[in-house]
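Enquirer: Output the structure for:
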Amino acid sequence: MEDYREQVKDIMEKIISDNPQLNKVTDKVEARLEQCGWSDEIRMECNRLIRQRGIENISDTTELVRDLTPFARSKVPTELKKELVAMLKDALQKELEGTKLNPK
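Expert: Now for the predicted structure:
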């Protein structure tokens, strides 16, 4: 079972790093997030957090990102999340075709 998981992990890493289709997916997601106002909402929330804490009290962006992430995730439209999952499943299925890991 562990060998299977490692193989799937290797395939997923290959899909992520070598797949030009994934770049298209990324571009599409970024464009859709911009269209729906997500980027503006995140900028406003980031500015709010900075004002709340005081710019002089923020020395590392890691904490700011950690605190902003749940808000950002909650603002991604459900339809876009579903579409992204479908695109990733499709890319994985195409990559698995012809391998012994193909679930079909």
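
Enquirer: CA atoms for contacts and neighbours, from now on please.
Expert: Will do.

Enquirer: Next one: the residue of the chain most remote from its centre relative to Pro70, how far apart?
Expert: For the chain, the C-alpha lying farthest from the average C-alpha position belongs to Glu56; by Cα atoms, centre = their mean, that distance is 30.2 Å. Here the distance between Glu56 and Pro70 works out to 24 Å (Cα to Cα, to the nearest Å).

Enquirer: quick one more, to check against the first:
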Amino acid sequence: MRHSVNRPPTPDSKDDRQRDLTLQETINIKLIESGEKERLMELLRERLIDCGWKDEMRTLCRAFIKKKGRNDVTVDDLIHVITPKGRATIPDSLKAELLQRIRTFLVATAM
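Expert: Model (predicted):
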């Protein structure tokens, strides 16, 4: 079988994924490689504990378990019910602080 000389070879789909990283993926890789992601996660944990968010989520989980019955609740049920409430109650000041730290990191790494 002869191959057309005028047609470029079909690119490997695996190679395409490696070359075409989105900006979000690139930032995530840089955060992980530098160790900054872990530092940001630790800061987030500390701030959520300090503002009482973690205790509030624990209380919501316990109330849901009490309402449904201990034997009738799965982790997936808890995640499904609690996640939207948890995301909505993260303080805006904490979101702004994390965003500012990410921006500072990006400027420092000249992205």
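
Enquirer: Now the TM-score, please.
Expert: Overall, the chain-to-chain superposition scores 0.75 on the TM-score scale (TM-score structural alignment, normalised by the length of structure 1); 93 aligned residues with a Cα RMSD of 2.1 Å.

Enquirer: returning to that earlier point: does the aligned partner of the residue farthest from the centre of structure 1 in structure 2 count as helix, strand or coil?
Expert: In structure 2, Glu56 of structure 1 lines up with Asn71, judged by TM-score structural alignment. Three-state call for Asn71 of structure 2 (DSSP: H, G, I helix; E, B strand; the rest coil): helix.

Enquirer: who's in contact with Asn71 of structure 2?
Expert: Contacts were defined as Cα atoms under 8 Å, 6 or more residues apart in numbering; by that measure Asn71 of structure 2 touches no other residue.

Enquirer: Quick check: buried residues in the longest helix along structure 1?
Expert: For structure 1, the longest helix by residue count, based on DSSP state H, is helix 78-96. By 16 or more other Cα atoms under 10 Å, the buried positions in helix 78-96 of structure 1 come out as Leu84, Leu88, Ala91, Leu92, Glu95, Leu96.

Enquirer: which helices and strands does it pack with?
Expert: For helix 78-96 of structure 1, the packing partners by 3 or more Cα pairs under 8 Å, 6 or more residues apart in numbering; DSSP states H and E come out as helix 2-18, helix 20-35.

Enquirer: which one of those lies closest to Ile42 of structure 1?
Expert: In terms of Cα to Cα, the element of the helices and strands packed on helix 78-96 of structure 1 nearest to Ile42 of structure 1 is helix 20-35, at 10.4 Å.

Enquirer: In structure 2, what range does the closest one match?
Expert: If you align by TM-score structural alignment, helix 20-35 of structure 1 falls on residues 35-50 of structure 2.
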